[in-house]
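Undergrad: sequence plus the predicted model coming up.
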Amino acid sequence: MAKEHHYQTQLRWTGNRGEGTSHYRTYDRDHLLSANGKPEIAASSDPSFRGNPQRYNPEELLVASLSSCHMLWYLHLCAVNGVVVVDYSDSAEGTMLETEDGGGYFSTVVLRPVVLVKEAGMKEKAEALHHEANKLCFIANSVRFPVRHEPVISSAIG
């Protein structure tokens, strides 16, 4: 039987300039995201949609969630397969297409992990584990667009 996990977050709109949503241009898209016992995340919409460029937007948070989920699975798989990762970074990029009606959708996300493993003999396995991590990532399994990987693997020794 599948084990259920539940996640709760809170959202509070902070963009009322005094007139509420009386007009499309009379309110800010600013809001705060939080979860019990954690710091708030200042968010808004993308600047293309009248958002605050100083705050995270939902599209960035989706790309960041995919990047984070992949990394966590990848590090787990490396640990249980004898691949010693000593450094990991990712420059993830998502592409969203806006539709004529003002909606839109993501067409792809590309993760570009740069991984440093302890020894050169670990590089081949380290690269292969990216595919396995993608198959296990909860977030990647929940989206309807492809999540591609362009890893760069190097070694500290050898």
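TA: Cool, got the structure. Just so it is clear, the model here is predicted, and its values are computed rather than measured.
Undergrad: please count neighbours and contacts with C-alpha atoms only from this point.
TA: Fine.
Undergrad: quick check: residue 64 touching residue 92?
TA: Yes - assessed by CA atoms under 8 Å, residue 64 is found in contact with residue 92 at 7.4 Å.
Undergrad: longest helix of the protein?
TA: helix 58-80 (DSSP state H).
Undergrad: could you check the angle the helix or strand just after that helix makes with helix 58-80?
TA: As assigned by DSSP states H and E, the chain's next helix or strand after helix 58-80 is strand 85-90. Orientation check (axes from the mean of the first three to the mean of the last three CA atoms, to 10 degrees): strand 85-90 against helix 58-80 gives 160 degrees.
Undergrad: next one for the comparison:
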Amino acid sequence: MSKQHHYTTGLRWTGNQGTGTSNYKDFQRSHSIKVSGKPEIQGSSDPSFRGDKTKYNPEELFLSSLSSCHMLWYLHLCAVNEVRVVDYTDQATATMEENTDGGGKFIEVILHPKVIVEEQGMIEKAMALHKEANEKCFIANSVNFKVIHRPSCKVSNSVD
């Protein structure tokens, strides 16, 4: 039997300059995202769409969701498969394609997880677990494009 989980976030537009949306150029795209009991996130649109470059945009948050979901599943799978990860980083990239009408969609996400494990004998299993993590990731299973993985793995005392 499947189990459902429910999520609630609050969003508030904070970019009213006094005249609301009277003109496309007369309002800021600033907003705040709030989840009960957690720090507020300051957001805006991408600077390409008149947003504030110092604030997170939805596209960055979306990419971060894919990256962190993969990492969390991966670390779980490593733990249950006795692969001892001592460090994990990712520099995820994404490509969004804008249509002539201004709409668009993401067409590609590439995760670049760099994993450091305790022992040489763990590398093969550590690399293989990325596939299973992708298959289990809630966010990756919810998108309509392939999430590509280009992982690397080394032992904690090895030199680059």
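TA: Yes, it's here. Treat the numbers as computed from the prediction; the structure is a model and nothing was measured.
Undergrad: next, the buried residues of stretch 116-126 of the second structure.
TA: 116-118, 122-123, 126 (16 or more other CA atoms under 10 Å).
Undergrad: closest to residue 143 of the second structure out of the residues you listed?
TA: Taking CA to CA as the measure, residue 126 is the one of these closest to residue 143 of the second structure, at 24.7 Å.
Undergrad: make sure the closest one is actually in contact with residue 78.
TA: Yes - using CA under 8 Å, residue 126 of the second structure is in contact with residue 78, at 6.8 Å.
Undergrad: what residues do these two have in common as contacts?
TA: The contact sets of residue 126 of the second structure and residue 78 do not overlap (CA atoms under 8 Å, 6 or more residues apart in numbering).
Undergrad: all helices for the second structure, in order.
TA: Under the criterion DSSP H, helices of the second structure are mapped to 58-80, 123-136.
Undergrad: got the ones you listed as TSV, with distance to residue 154 of the second structure columns?
TA: Shown next, in TSV, are the helices of the second structure (distance: least, CA to CA, whole Å):
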stretch	distance to residue 154 of the second structure
helix 58-80	14
helix 123-136	7
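Undergrad: excluding chain neighbours, what is closest to the spatially most central residue of the second structure?
TA: Centroid-nearest residue in the second structure, with CA atoms, centre = their mean: residue 64, separated by 1.8 Å. Once flanking residues are discounted, residue 64 of the second structure sits nearest to residue 92: 7.7 Å by CA to CA, 6 or more residues apart in numbering.
Undergrad: could you check how far residue 55 of the first structure is from residue 67 of the first structure?
TA: 19 Å (CA to CA, to the nearest Å).
Undergrad: give me the more crowded residue out of these two.
TA: More crowded of residue 55 of the first structure and residue 67, by other CA atoms under 10 Å: residue 67, with 25 against 18.
Undergrad: map that one across to the second structure for me.
TA: Under the alignment by TM-score structural alignment, residue 67 of the first structure pairs with residue 67 in the second structure.
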